[in-house]
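> Sequence first, predicted model second:
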Amino acid sequence: MCNKAPQQRRVAPPFRAGYRQRRTLGYSCSVITSQAKLIFGVDMEMESRIFSVTEYIRPSDGEPIRSVVLETKDSAVVVWHAHPGQEITAHVHPDGQDTWTVISGEAEYYQGGGKVAHLKAGDIAIAKPGQVHGALNTSPVPFVFVSVVASGNAGFALAEK
């Protein structure tokens, strides 16, 4: 709303005839932004809303790296990178859902009870609260995915594959 050219109204203070002040729906952009910050806890003018997955990829020769994009009380958005043969250990989030969107590579996706599904680029896997999930990169290229866990305090516990 603040980026659009707002309608301009003429305001003529006694000391400066012809003075113009830009307003949007009767509120200045700084007032709208301040109210959004109070309501949502986010500075809408300063906070980026678009992220590049490639900027968050953190290859590691040890365990796969969890690179945090954004973490709030409502959710955690992270990018995972697993080299061929690396594993994201089976686990659960007792109080939250974990949604994976696969960007590249392939993996065997653990679902608990010995059940496994095959994931590939373009797939979305959803683990509801308490459902086992994890993965083993079975492809010759890195397995990269974006994970969104909601709520932000979903908890974490290791689990059997």
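Right, received. Where do you want to start? Residues are numbered from 1 along each chain as shown.

> CA atoms for contacts and neighbours, from now on please.
OK.

> Look up the closest residue to A90, ignoring the ones flanking it.
G134 (4.2 Å; Cα to Cα, 6 or more residues apart in numbering).

> contacting residues for the one you found?
Going by Cα atoms under 8 Å, 6 or more residues apart in numbering, G134 touches 87-91, 109-111, 161.

> 6 Å instead?
88-90, 109-110 (Cα atoms under 6 Å, 6 or more residues apart in numbering).

> As JSON lines, those with neighbour count would be great.
JSON lines is the format used below for the contacts of G134 (neighbours: other Cα atoms under 10 Å):
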{"residue": "I88", "neighbour count": "20"}
{"residue": "T89", "neighbour count": "18"}
{"residue": "A90", "neighbour count": "20"}
{"residue": "Y109", "neighbour count": "23"}
{"residue": "Y110", "neighbour count": "23"}
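
> Can you pick out the most distant pair from those?
Using Cα to Cα, the two most remote members of the contacts of G134 are T89 and Y109, lying 10.3 Å apart.

> picking up where we left off before, next step: the contacts of G134 restricted to helices.
Counted as lying in helices by DSSP state H, out of the contacts of G134, is not a single one.

> Out of the residues you listed, the closest to D123 would be?
So of these, ranked by how close each gets to D123 (Cα to Cα), first place is Y109, at 11.2 Å.

> okay, now the nearest residue to G155 once chain neighbours are set aside: neighbour count?
With sequence-adjacent residues excluded and distances taken as Cα to Cα, 6+ apart, G155 is closest to H93, at 5.1 Å. Close neighbours of H93, defined as other Cα atoms under 10 Å, add up to 24.

> another one to put next to it:
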Amino acid sequence: MTLKQLAREDLKNRIFHWPDIQQFREDKATKHIFYETPNTVGAIWCMHPGQTLPLHSHEKADDIWVVVEGTADYYPECGEMVQIKAGDVVVSRAGEKHGMTNNSSRDFVMLGIAGPTPIGFIAHKHH
């Protein structure tokens, strides 16, 4: 069988290179949505030291995070914390709380895939 060779550019809506789509802001954690379908949404989160993704949940959506760079304090529940690091895959099922703060001295980057859409956002406070 002969395969047709494609250029990566021909699949720019299907192949994403995370270093090319990351975006940092000085004032707050940055979420950049790089794709969205009726089923799932993909985002890259970029956080400088001290920046936070607030504790939240999604009523009907799962949220899967793949940490690609750095470490952060992950909040799996109000008042709880565990460190996550590059190479970790973090799964938050519908209704499960999740959030994080980059308390390290280096930048933090993770990919998030969530669905079904719309994912919604329910804010929670640490008690």
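Thanks, I have it. Predicted model only: the values in this text are computed from it and were never measured.

> Give me the TM-score for this pair.
Overlay of the two chains. TM-score (TM-score structural alignment, normalised by the length of structure 2): 0.87; 121 aligned residues with a Cα RMSD of 1.8 Å.

> Can you find the partner of the residue nearest to A90 of structure 1 in structure 2?
By TM-score structural alignment, G134 of structure 1 lines up with G99 in structure 2.

> do the same with S48 of structure 1
Per TM-score structural alignment, S48 of structure 1 is aligned with N13.

> That match looks like it's in a strand, true?
No: using DSSP: H, G, I helix; E, B strand; the rest coil, the assignment for N13 of structure 2 is coil, not a strand.

> before we move on, the earlier item: among the contacts of G134 of structure 1, which are in strands?
88-90, 109-110 (DSSP state E).

> Which parts of structure 2 are helices?
18-21.

> For it, which residue occupies the most central location?
In structure 2, the centroid-proximal residue (Cα atoms, centre = their mean) is G112; its distance is 3.0 Å.

> Quick check, that one in contact with A43.
Yes: G112 of structure 2 is within contact range of A43, at 5.1 Å (criterion: Cα atoms under 6 Å).

> can you list the ones in strands among the contacts of G134 of structure 1 in CSV and add distance to F156 of structure 1?
Converted to CSV, those look like this (distance: Cα to Cα, whole Å):
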residue, distance to F156 of structure 1
I88, 13
T89, 11
A90, 10
Y109, 17
Y110, 16
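
> for those, which one is nearest T54 of structure 1?
I88 (19.2 Å).

> aligned partner of the closest one in structure 2?
Match for I88 of structure 1 (TM-score structural alignment): L53.

> can you pull the contacts of that match?
By Cα under 6 Å, 6+ apart, the neighbours of L53 of structure 2 are 99-100.

> again, 8 Å this time
29, 99-101.

> how close does it get to S105 of structure 2?
Using Cα to Cα, to the nearest Å, L53 of structure 2 is found at 17 Å from S105 of structure 2.

> Would you map the strands across structure 1?
Going by DSSP E, structure 1 shows strands at 8-10, 20-22, 65-71, 76-82, 87-92, 97-104, 106-110, 116-120, 124-127, 133-137, 143-150, 157-158.

> JSON lines please, covering the ones you listed and showing distance to S34 of structure 1.
Output for these, formatted as JSON lines (distance: least, Cα to Cα, whole Å):
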{"stretch": "strand 8-10", "distance to S34 of structure 1": "21"}
{"stretch": "strand 20-22", "distance to S34 of structure 1": "17"}
{"stretch": "strand 65-71", "distance to S34 of structure 1": "21"}
{"stretch": "strand 76-82", "distance to S34 of structure 1": "24"}
{"stretch": "strand 87-92", "distance to S34 of structure 1": "38"}
{"stretch": "strand 97-104", "distance to S34 of structure 1": "31"}
{"stretch": "strand 106-110", "distance to S34 of structure 1": "43"}
{"stretch": "strand 116-120", "distance to S34 of structure 1": "43"}
{"stretch": "strand 124-127", "distance to S34 of structure 1": "35"}
{"stretch": "strand 133-137", "distance to S34 of structure 1": "40"}
{"stretch": "strand 143-150", "distance to S34 of structure 1": "26"}
{"stretch": "strand 157-158", "distance to S34 of structure 1": "38"}
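
> Since that was my last question, I'll sign off now.
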